[in-house]
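Asks: Sequence below, structure please.
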Amino acid sequence: MKIANRMEKLAPSLTLSITALANELKAQGKDILSFSAGEPDFDTPQVVKDAAIKAINGGKTKYTAVEGIKETKQAIINKLKKDHNLDYTLDKIVISNGAKHSLFNLTQALINEGDEVIIPSPYWVTYPELVVFAGGKPVFIEADETTEFKITASQLKAAITPKTKILMLNSPSNPTGAIYTKDELIAIGEVLKGTDIIVLSDEMYEKLSYKGKKFTASAEVSSDMYNRTVTINGLSKSVAMTGWRFGYVACPNKELASAMSKLQGQVTSNVNTMTQYAAIVALEGEADRDIEMMRVEFEKRKDYAVKAINNIDKLSCYDPDGAFYLFINIKKVTNDSMKFCADLLESKGVALVPGLAFGMEGYVRLSFATSMKAIEDGINRIKEFIEK
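Replies: The predicted structure is shown next:
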């Protein structure tokens, strides 16, 4: 059997591969501490679970419209208006099976062969894979600690060519936790004025910000940015609903929304019905107390982990503004992040993700979406590994 040539374009997810390996070693009875998965250790809020149970008991178990039920789409519209003063209509919202599915639909609906897509680096592992699979060409702009891992307007201007179709922004960022400020987004918007470049703004971690930093949505900084921005979001990270698979797109162009819905209709059809009803209470604020509880706890863990890592000789890390990751600089130890992670896992039973997966060597990613006890033990093991 010969597998389709298009599959050769796709690389397996290193994040998922390392998580699977860590789980396999744990199942074999080995003492493994995994900091590789981007998944909150908290349970889904009870109010959300109750809404799903109510939907099931109420017979809400049938197919829905491909792009989602009206009530859930309206809850998304209300949320975007309340949080960012953005206005959308029902025909401009598409609900998908997680934000990753939303991004797949978007890249397939937007990218033609040879289109260039600008991706700030370090980046979430899936972005370039989706671009290549759709026939596009990723164009990377590298950022580092000097700009808090954010690209500048001048870097963006230099990267734009006649073939540029899309700019991918992720704020707060996976893997760095960087958040673009309102002024930085305005400056990016000024560079894009007069072009047809679309902004894909992945805002999955918007509710997880620290140090009093305010999150600003890309679409809210100007009317021009609103008209070119497609917002991707969901409930996996902030509401601890990873397994529920709920993501959505809000876009100013109903033709694009229709194209995504058409593709989804031939692939998965609707998101499972119970999840859609459960999502309403989260979108409407009934889980806000739970979200804030998790955010506060994440910030405590972050503060401890940043200080502890920076106290280890030869290691350093930027203090993230959001999300739940540390992007740790290991360049004084090695530039080979794959070997670093493999040796650490083998000798100390600690699973991290190599920076290579995010397009940047000399770094590793640690997720602090786990217990404080695990973080303390894990960083102690990392310290022992470095000292050895």
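
Asks: okay, CA-based contacts and neighbour counts for the rest of this
Replies: Will do.

Asks: Residue 346 - how many residues pack around it?
Replies: Other residues lying near residue 346 total 12 when counted by other C-alpha atoms under 10 Å.

Asks: which element is it on?
Replies: In this structure, residue 346 is located in helix 337-348 according to DSSP states H and E.

Asks: With residue 380 instead?
Replies: Judged by DSSP H and E, residue 380 forms part of helix 372-387.

Asks: Could you tell me the angle between that helix and helix 337-348?
Replies: 110 degrees (axes from the mean of the first three to the mean of the last three C-alpha atoms, to 10 degrees).

Asks: Quick check: buried residues in helix 372-387?
Replies: Neighbour-count burial for helix 372-387, with 16 or more other C-alpha atoms under 10 Å as criterion, is recorded at 372, 375, 378, 379, 380, 381, 382, 383, 386.

Asks: will you turn the residues you listed into a markdown table that also has distance to residue 161?
Replies: Formatted as a markdown table, the buried residues of helix 372-387 follow (distance: C-alpha to C-alpha, whole Å):
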| residue | distance to residue 161 |
| --- | --- |
| 372 | 47 |
| 375 | 44 |
| 378 | 45 |
| 379 | 44 |
| 380 | 47 |
| 381 | 47 |
| 382 | 43 |
| 383 | 45 |
| 386 | 44 |
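
Asks: one more to line up against the first:
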Amino acid sequence: MKSLLSFFARAKKMAAQGKKVLGFTLTSPEFEPPAQLKKYAASAYKYSFPYLPAGGDFQLRQRIADFYSRSWGKKFNQDNVFVGAGGKEVIFVLLSTLLEQGKQGQEVIIVSPYWATYPKVVDILGGKKVFIRTSDKNNFALDVDKIEKAITKKTKTVIINTPGNPSGQIIPEDKIRKLAFLAKKKDVIILFDEVYEAYDYEGLFVSALKHFNKNVFCVFSASKSFSLCGWRVGWGIGDKELVKKMINIQSEITTSPNAISQLALKELFSKPKQIQEYLVSINKKAKMRRNLAVRLFKKNKVDFVYIQGGIAIFVKIPDSFKNAFSFAEKLLEEQKVSVAPGEFFGWKNYFRMNLASSPKNIREGIKRIANYYK
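Replies: From the prediction side, this is the model:
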């Protein structure tokens, strides 16, 4: 199967040829980043030439720890925090730490639908993927009992995503609590990918950090929270000994993430009130786009999964198509609309559409998509 980025590149190539393509393939927020970051980045320039420590700038790590300590009522310090080149590197380094090199049969449990990167990373690291399939009949609700039954002595980690990409579902707190308890009970690391923490439209999101123990590891991202995809900074919070092992691995890969990005974010995290105000503002903008998409898809009698959080909507393909790849390719060629085929997420009869775009583009995109449902 092609990668999601290769599908995105095809749409970009068409746009470069002068074709007016509406791009909804990648979940890249098109909101303005926090305004003060321009000033912080300019101030950081002259201090950004040397290497920063592996694992991230010490002050940045402490300020991240302080921010999440206040948010979720637990006490973290810099030793709990790992900073990577985006949430993707945090996940890669964590899995590199947990999967022993050259050892066969090490299992990683992945809930489907899933972010396309999870199985790819497991394959790269030689792990064995164990998929837990949910059902679109109940909006892909998570069954904790299924996860518990799937855990074996070979299980190295379980990957949980909330708010979900691509499903847009938020796992309720009672299940988050059960998962955290399960991680401790089974002595297995559960990776909670929470990069869409800022996008909660129903007031349902509770981070697993609220129920933190040494087997809980949470991942966050400046790409999604601050609309800084190109800055490549993400962070994870977990057990100190686990973070120490991750730092040892990162030091031999990237050394540390982009210095200017880290130093600018260090200043931003010194002002938690500014962060909260920004997060409220982008959640409001994103919710408006969610409501717009829901209204238009309903109007055109298109089936979709109601989105509780995140910035993408999972939409059922027309009955006349056998799979999402064939639909997405036809949509791109005929209507100049680029979406992500559901095969990348484990569901061939759905496609994912990014909603962190302009309302104008969303309206026009859904108008073109709806042509296939008439």
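
Asks: TM-score for these two?
Replies: Once superposed, the chains reach a TM-score of 0.94 (TM-score structural alignment, normalised by the length of the second structure), with 369 aligned residues with a C-alpha RMSD of 1.7 Å.

Asks: For the helix holding residue 380 of the first structure, name the packing helices and strands.
Replies: If contacts are counted by 3 or more C-alpha pairs under 8 Å, 6 or more residues apart in numbering; DSSP states H and E, helix 372-387 of the first structure sits against helix 288-310, helix 337-348, strand 350-351.

Asks: matching residues in the first structure for stretch 10-29 of the second structure?
Replies: Using TM-score structural alignment, the residues of the first structure aligned to stretch 10-29 of the second structure are 21-40.

Asks: Start and end of that stretch, how far apart?
Replies: End-to-end span of stretch 21-40 of the first structure (C-alpha to C-alpha, to the nearest Å): 19 Å.

Asks: who touches it?
Replies: 15-16, 18-19, 236-237, 240, 242, 324, 345, 349-353, 365-370, 374, 378 (C-alpha atoms under 8 Å, 6 or more residues apart in numbering).

Asks: Chain neighbours aside, what residue packs nearest to the residue in the second structure that residue 72 of the first structure lines up against?
Replies: Alignment note (TM-score structural alignment): residue 72 of the first structure maps to residue 60 of the second structure. Nearest residue to residue 60 of the second structure, sequence neighbours excluded (C-alpha to C-alpha, 6 or more residues apart in numbering): residue 266, at 4.6 Å.

Asks: do the same with residue 70 of the first structure
Replies: Excluding the flanking residues, the one nearest residue 70 of the first structure by C-alpha to C-alpha, 6+ apart is residue 90, at 7.2 Å.

Asks: Now for that neighbour: which residues touch it?
Replies: Residue 90 of the first structure touches 70, 73, 74, 77, counting by C-alpha under 8 Å, 6+ apart.

Asks: And residue 99 of the second structure, by the same measure?
Replies: By C-alpha under 8 Å, 6+ apart, the residues touching residue 99 of the second structure are 106, 125, 127, 156.

Asks: if we go to 6 Å?
Replies: The contact partners of residue 99 of the second structure, by C-alpha atoms under 6 Å, 6 or more residues apart in numbering, come to none.

Asks: now for it: what does it line up with in the first structure?
Replies: For residue 99 of the second structure, the residue aligned by TM-score structural alignment is residue 111.
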